[in-house]
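1. the following comprises the amino acid sequence and a computationally predicted model.
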Amino acid sequence: MAARPYATGPATFDNTTTAAILEYALAHGPSQKHKKHIKLPLTKPKLPYFNDTSFAAKFTNKLRSLANSNFPANVPTEIDRHFFFTVGLGLLPCSKTQNCSGANNTMVGAAINNVSFVLPNNALLQAHFFKQSNGVFASNFPLKPPFRFNYTGTPPNKTVLSKGTKVVVLPYNTSVELIMQDTSIIGAESHPLHLHGFNFFVVGQGVGNFNSKTDPKNFNLIDPIERNTIGVPSGGWVAIRFRADNPGVWFMHCLLEVHMSWGLKMAWIVLDGKKKNQKLPPPPSDLPKC
């Protein structure tokens, strides 16, 4: 077995190949004295180039779950809330006391729907549970980008991001469809997005800009893969669906640490349901305070 990284950004990384030999022990078959050990020449798989986005897209599009037309996956078919998130880089304005190297005293940042997330001093979950959100977070995270543009074409002139601690609030058991669209601002790049608290179904993905009229017709609602992390394709989009049935505060963020530190993250708040087992339990009495 052999593997190498897949990367689409300009950053320097370890491009060496890792290899291993996997040997199966025979559980059944001829006795040990009758076994013949045949030594075969060691062959090395031919791997795609580290930045072969076309290969990566074709490979991930083939992934399916074990469900089938007789026993389809438990994908939400009636959607309560639709979201469209742009995912990518941009420029953050620096303060007057800073001397940043970007145009007009800016530095590189990352954002979802143009909001570069700022971690608050107080814990989000604590503020939500005790209803002390004032000054900690705002529940007005934008449900779509602030303006439309050719997301995977020539970048617009408006590339300055805003900062904020903003969340999306969902009633218990809300069925969600989320389209995540990569952008070409500063550079198109694959972003591995990870959602805490839930698995989701990857119902579609494609190259270029998502088309809300034609692309949903090709969504896979029979045997899509179920995951908690998905790569937003470089210069493309991915569609996921999940049911918000886990009360609490849940981060969604890029797994590239530099992008996460730049603000490529946001949070979902799922409210309590009506039944006892649908409510967020209180913190234990001996939980250390933040």
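-> Thanks, I have it. Remember, it's a predicted structure, so these values are computed and weren't measured experimentally.
2. could you use CA atoms for every contact and neighbour count after this?
-> Noted.
3. list the buried residues of the top helix by length along the chain.
-> Longest helix of the chain, by residue count under DSSP state H: helix 53-61. Within helix 53-61, the residues that count as buried by 16 or more other Cα atoms under 10 Å are 53, 56-57, 61.
4. redo those residues as a markdown table? Include distance to residue 117.
-> Formatted as a markdown table, the buried residues of helix 53-61 follow (distance: Cα to Cα, whole Å):
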| residue | distance to residue 117 |
| --- | --- |
| 53 | 28 |
| 56 | 29 |
| 57 | 28 |
| 61 | 30 |
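5. next up, a structure to set beside the first:
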Amino acid sequence: MDSPIDIDNRTATATLHYTGTLTSTPAVLTDPPSRNATATATKFAHSLRSLNSAEYPCRVPREVDHHLLFAIGLGLNPCSTCANGYRAVADINNVTFVMPSVSLLNAHFFNIAGVFTDDFPGNPPAPYDYTATRVVNMGTTMGTRLYRVRYNASVQVVLQGTGMIFPENHPIHLHGFNFFAVGKGLGNFDSEKDTRSFNLDDPVERNTIVVPSGGWVAIRFIADNPGVWFLHCHLEVHTSWGLKMAFIVENGKGPNQSLLPPPNDLPKC
């Protein structure tokens, strides 16, 4: 199935130059690296390591409670008022996130019904060849669906890029936690083969990671921060199109492991 949307894939390079500053100097253009220097960029990314010292230990989860695969990309939904009959949307596991009119954190804390569901799929509903050039599985469902984990659970998320409509690098940011980037590769993630090369000794610790175009990245974290936490693309247009989801992290056993109530003077949205 061919995409009914034409994409202008031209790339331009520009230099931003501020005038009037004390150190202002004329801009000098240099030859940038090739836009398809994938091997060089991949080698550099794989060379990054954490300190993993006595002062800064690298506490990577060795055992995993939640094995998640999130297929990330763009989709098309029917639109009777749109020029091509479709509206471009973004999604994770074919779910285009819909922002509620009520705060998710308030809805979770006060058990307000009807604001969200906790049935976000931990895997794509219909597995397919995610990085194929032929566009498939483009339809998405709309919903405010969250994924629930217990306090202190270990979570592994494989963020899988897709070839739907317009493949590109997606910078994915997780609120509320740092995570360890334990693996990265091109093509479709293979749970049998690719996990053998995971770095569980000294991977980099981050809160934002780039999902490579036509590839995947694996992250791990401990859910030790109760509340509702977004995971979303940092390309604003994709976030506004629905490329986001949220984790509910349940309370632990004590007051230091539980979500605090909102203050009485909390401003209303």
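-> Here it is on my side, so go on. Nothing here was measured: the structure is a model prediction, and the numbers come from that model.
6. what's the TM-score here?
-> Once superposed, the chains reach a TM-score of 0.87 (TM-score structural alignment, normalised by the length of structure 2), with 253 aligned residues with a Cα RMSD of 2.3 Å.
7. quick one on the thing from earlier: corresponding residues in structure 2 for the helix or strand following the longest helix of structure 1?
-> Towards the C-terminus, the helix or strand next in line after helix 53-61 of structure 1, according to DSSP states H and E, is strand 81-93. Mapping strand 81-93 of structure 1 onto structure 2 (TM-score structural alignment) gives residues 66-78.
8. quick revisit: with structure 2 overlaid, how far apart is the longest helix of structure 1 on average?
-> On superposition with structure 2, the mean distance recorded for helix 53-61 of structure 1 (mean Cα distance after the TM-score superposition for structure 1) is 2.4 Å.
9. relative to residue 103 of structure 2, how far out is residue 93 of structure 2?
-> 23 Å (Cα to Cα, to the nearest Å).
10. and stretch 230-242 of structure 1, which residues are buried?
-> 230-242.
11. what's the matching range in structure 2 for that stretch?
-> Counting by TM-score structural alignment, stretch 230-242 of structure 1 corresponds to 209-221 in structure 2.
12. can you pull out the residues in contact with that stretch?
-> Applying Cα atoms under 8 Å, 6 or more residues apart in numbering, the external contacts of stretch 209-221 of structure 2 come out as 60-61, 131, 154-163, 167-173, 177-189.
13. again, but for stretch 186-201 of structure 1
-> Against stretch 186-201 of structure 1 from outside (Cα under 8 Å, 6+ apart): 7-9, 75, 87-90, 152, 155, 182-183, 224-235, 240-244, 246, 250-256.
14. more crowded one of residue 93 and residue 103 of structure 2?
-> residue 93 (24 against 15; other Cα atoms under 10 Å).
15. check contacts around the counterpart of that one in structure 1.
-> Alignment note (TM-score structural alignment): residue 93 of structure 2 maps to residue 113 of structure 1. Counting by Cα under 8 Å, 6+ apart, residue 113 of structure 1 makes contact with 85-87, 142-146.
16. one more: residue 209 of structure 1?
-> Residue 209 of structure 1 touches 150-152, 181, 235-237, counting by Cα under 8 Å, 6+ apart.
17. so it versus residue 229 of structure 1, what's the distance?
-> 21 Å.
18. and the match of strand 81-93 of structure 1, how far out from the chain's middle?
-> 10 Å (Cα atoms, centre = their mean, to the nearest Å).
19. buried residues, it. List them.
-> Buried, per 16+ other Cα under 10 Å, within stretch 66-78 of structure 2: 68-77.
20. now tabulate the residues you listed in JSON lines and tack on distance to residue 269 of structure 2.
-> Shown next, in JSON lines, are these (distance: Cα to Cα, whole Å):
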{"residue": "68", "distance to residue 269 of structure 2": "33"}
{"residue": "69", "distance to residue 269 of structure 2": "33"}
{"residue": "70", "distance to residue 269 of structure 2": "30"}
{"residue": "71", "distance to residue 269 of structure 2": "32"}
{"residue": "72", "distance to residue 269 of structure 2": "30"}
{"residue": "73", "distance to residue 269 of structure 2": "30"}
{"residue": "74", "distance to residue 269 of structure 2": "30"}
{"residue": "75", "distance to residue 269 of structure 2": "30"}
{"residue": "76", "distance to residue 269 of structure 2": "31"}
{"residue": "77", "distance to residue 269 of structure 2": "30"}
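21. of those, which is the nearest to residue 147 of structure 2?
-> residue 68 (10.2 Å; Cα to Cα).
22. in this structure that closest one contacts residue 158, no?
-> Yes - judged on Cα atoms under 8 Å, residue 68 of structure 2 makes contact with residue 158 at a distance of 6.2 Å.
23. quick check: residue 64 of structure 1 vs residue 89 of structure 1, distance?
-> 31 Å.
24. do the same with residue 138 of structure 1
-> From residue 138 of structure 1 to residue 89 of structure 1 the distance is 22 Å (Cα to Cα).
25. what about the helices in the stretch 51-200 of structure 2?
-> Counting by DSSP state H, counting those that start in this stretch, the stretch 51-200 of structure 2 has helices at residues 104-109.
26. can you give me the strands for it?
-> 66-78, 86-92, 95-97, 141-143, 146-149, 153-161, 170-174, 179-186 (DSSP state E, counting those that start in this stretch).
27. need the winner for burial among the ones you listed.
-> Each of the strands of the stretch 51-200 of structure 2 was scored by mean neighbour count; the highest is strand 95-97, a mean of 27, by mean count of other Cα atoms under 10 Å.
28. ok, and what's touching it?
-> 89-91, 140-145, 241-245.
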